[in-house]
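**Student:** Please work out how this folds:
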Amino acid sequence: MSEPSYHETADGRQIAYHKTEGKGPGVIFLGGFKSDMEGTKAIALEDWAKAQGRAFLRFDYSGHGQSSGEFTDGCIGDWAADARSVIEAVTEGPQVFVGSSMGGWIAAILSREIRERFAGFVGIAAAPDFTEDSMWRDFSDFERAKLNRDGLVLLPSDYGDPYPITKKLITDGRDQLVLRRPLPMKFPVRLLQGTADADVERDVALNLLDHIEGDDVRLTFVKGADHRFSDPACLALVKRMVEEVLA
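**Tutor:** Next up is the predicted model:
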């Protein structure tokens, strides 16, 4: 594994990234909640980009992977700011944003802030507004009281250690919601969702589809695919959707 480069944000956070030089529009991978840029989808897309001579960027939000900071100090707004900072610093011109899970929410936020940088968007099990519409919604009265009292609750995870959910994450998430009003995306959009996804419900994909305002927006359900969306068939579909958006 090669050593990453680092970008310092205006708030002093050190964001680890790997950039592949190549032709534009470039492709940017936005990872998920508590994941990192060494995941299967990020590496598969990087390999594809290198084979195509296409510019590519993958990075870790603060508190994730090789970037600075503690996970429990961060929130959606911080991670969106991290993404915007490194993208504006190390890429040029329009980009195709590939957002996995939380990365789909981050992409939606950025589509409002730096719309001129979007050549397209591919969402993989995109999870906009999940802190409110999934986490907070499903908390028990005990968990809500504990969060308000202690500022932290631990949620079980299928991917390893429990997820530490902070009051800051939930509170900030309410300031970052993207599905409470129309979401203009005047560029090609491809949304991918597995029917066996235990983390993001099908209705989330349909709700996102309904909120996006655009002339070239498509949602594809893949029967039997789970939240990882990383088997060879799913990876091939992701690459095909990126190619379709670029075309």
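**Student:** going forward, measure contacts between C-alpha atoms and count neighbours the same way
**Tutor:** Fine.
**Student:** The closest residue to residue 224 other than its chain neighbours and residue 72, how far apart?
**Tutor:** Of all residues not flanking residue 224 in the chain, residue 196 sits nearest, at 5.0 Å (Cα to Cα, 6 or more residues apart in numbering). Distance, residue 196 to residue 72, using Cα to Cα, to the nearest Å: 29 Å.
**Student:** before we move on, back to that, how many neighbours does the residue nearest to residue 224 have?
**Tutor:** Other residues lying near residue 196 total 17 when counted by other Cα atoms under 10 Å.
**Student:** Please generate a structure for the following sequence too, so the two can be compared:
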Amino acid sequence: MAESFVTPQGRRLAYHLTDGTGPAVVFLGGFKSDMEGTKAVHLEKWARESGRTFLRFDYSGHGESDGRFEDGAIGDWFEDACAALGLLAGKVVLVGSSMGGWISLLVARAMPQRVAGLVTIAAAPDFTEDSMWASFTDDQKTELAAGQVALPSEYGDPYIITKRLIEEGRTRLVLRDPLELPFPVRFLQGTADADVDMSVALRLLAHAEGPDMRLTLVDGADHRFSDDACLALIVRSVEDVLSAGMG
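**Tutor:** Here you go, the predicted structure:
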């Protein structure tokens, strides 16, 4: 059963913490995803077997945490991630999936001294602006101006996209200003990802600056990035970042 803590903003978040050696590995999930996903659970199993500290948690409005998804925005979930790091001592390796990739970049920008390394999986930086807003029709933009718009999702119920999510997201963009990543970074991206185009990964690699950044493209992998080969690559990338950080 998940434990919980309350953030400085007063939001109760659910989490699972595996004790072990540091740097701790922290999994940051995607948009409307939760900490019970295949990648998070697989990494926890790896952490247990390798004696590594590991944290997975649910943002507010996600999974077992309090709050309504529709009330949240990128900044709220970034604050949740920062608060979750308060459960850990020392440096961390961030593993950000999809939206969690954007959140992890925000965390890395805000507190680079806490980050020992970064692995992103189909990272979706700035997606509220570059993917959602950019693709809205005039009718959808009118609907959004009145409060919210519903977008179909192949993962279940439609996504309710609020005016606040879009407008607040504009204050959290990471691909418009310098982005320093002064630690080992591994970007992972599938070529068959229908949600985050390969061009996003290439743009992120070209935009960010750091001494040790690599992008791995996996032929045929989709956005879930959860088959056995992809899960093994995620683990290898985390191990690579950990060993590179110690070198």
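**Student:** Work out the TM-score between the chains.
**Tutor:** Comparison of the two superposed chains (TM-score structural alignment, normalised by the length of structure 1) gives a TM-score of 0.98, and 243 aligned residues with a Cα RMSD of 0.5 Å.
**Student:** and the equivalent of residue 145 of structure 1 over in structure 2, which of the three is it?
**Tutor:** Here residue 145 of structure 1 is matched to residue 142 in structure 2, going by TM-score structural alignment. Classification of residue 142 of structure 2 by DSSP: H, G, I helix; E, B strand; the rest coil places it in helix.
**Student:** I'd like to know how far residue 142 of structure 2 sits from residue 237 of structure 2.
**Tutor:** 43 Å.
**Student:** now do residue 57 of structure 2
**Tutor:** Counting by Cα to Cα, the gap from residue 57 of structure 2 to residue 237 of structure 2 is 21 Å.
**Student:** So between these two, which is more surrounded?
**Tutor:** residue 57 (28 against 21).
**Student:** Wait, the more buried one touches residue 12, no?
**Tutor:** No. Applying Cα atoms under 8 Å, one finds residue 57 of structure 2 not in contact with residue 12, separated by 10.9 Å.
**Student:** any idea what residue 103 of structure 1 aligns with in structure 2?
**Tutor:** By TM-score structural alignment, residue 103 of structure 1 lines up with residue 100.
**Student:** tell me which element its match falls in.
**Tutor:** helix 99-110 (DSSP states H and E).
**Student:** which other residues reach the helix or strand following that helix?
**Tutor:** Later in the chain than helix 99-110 of structure 2, the nearest helix or strand by DSSP H and E is strand 115-121. For strand 115-121 of structure 2, the surrounding residues in contact (Cα atoms under 8 Å, 6 or more residues apart in numbering) are 23, 91-98, 100-101, 104, 108, 183-189, 225, 234, 237-238, 241-242, 245.
**Student:** Relative to residue 198 of structure 1, how far out is the aligned partner of residue 228 of structure 2 in structure 1?
**Tutor:** Structural alignment (TM-score structural alignment) places residue 228 of structure 2 against residue 232 in structure 1. Distance, residue 232 of structure 1 to residue 198 of structure 1, by Cα to Cα: 20 Å.
**Student:** Show me which of those two is the more surrounded one.
**Tutor:** Shown here are residue 232 of structure 1 and residue 198; by other Cα under 10 Å, residue 198 has more neighbours (13 against 10).
**Student:** And that one, what's its match in structure 2?
**Tutor:** Checking TM-score structural alignment: residue 198 of structure 1 goes with residue 194.
**Student:** for the closest residue to residue 213 of structure 1 other than its chain neighbours, what are its contacts?
**Tutor:** Nearest non-adjacent residue to residue 213 of structure 1, counting by Cα to Cα, 6+ apart: residue 184, 4.5 Å away. Residues near residue 184 of structure 1 by Cα under 8 Å, 6+ apart: 112, 212, 213, 214.
**Student:** Need the counterpart of residue 157 of structure 1 in structure 2.
**Tutor:** That one, residue 157 of structure 1, aligns with residue 153 by TM-score structural alignment.
**Student:** for residue 136 of structure 1, same thing?
**Tutor:** Per TM-score structural alignment, residue 136 of structure 1 is aligned with residue 133.
**Student:** quick one: that match from residue 167 of structure 2, how far?
**Tutor:** 10 Å.
**Student:** Could you do residue 102 of structure 2 as well?
**Tutor:** Distance of residue 102 of structure 2 to residue 167 of structure 2, computed by Cα to Cα: 16 Å.
**Student:** Could you check which of those two has the larger neighbour count?
**Tutor:** residue 102 (27 against 15).
**Student:** Run a quick neighbour tally on residue 43 of structure 1.
**Tutor:** 14.
**Student:** on average, how far is the strand or helix carrying it from the matching bit in structure 2?
**Tutor:** If you go by DSSP H and E, residue 43 of structure 1 is part of helix 40-52. The superposed helix 40-52 of structure 1 is, by mean Cα distance after the TM-score superposition for structure 1, a mean 0.2 Å from where its aligned residues fall in structure 2.
**Student:** Give me the helices and strands touching the next helix or strand after that helix, please.
**Tutor:** With elements assigned by DSSP H and E, the helix or strand that comes after helix 40-52 of structure 1 is strand 54-59. Using 3 or more Cα pairs under 8 Å, 6 or more residues apart in numbering; DSSP states H and E, the elements in contact with strand 54-59 of structure 1 are strand 14-20, strand 23-30, helix 40-52.
**Student:** residue in structure 1 matching residue 179 of structure 2?
**Tutor:** Counting by TM-score structural alignment, the partner of residue 179 of structure 2 is residue 183.
**Student:** Enumerate every residue touching the closest residue to its match other than its chain neighbours.
**Tutor:** Among residues not flanking residue 183 of structure 1 along the chain, residue 212 sits closest, at 4.6 Å (Cα to Cα, 6+ apart). Residues near residue 212 of structure 1 by Cα under 8 Å, 6+ apart: 182, 183, 184, 185.
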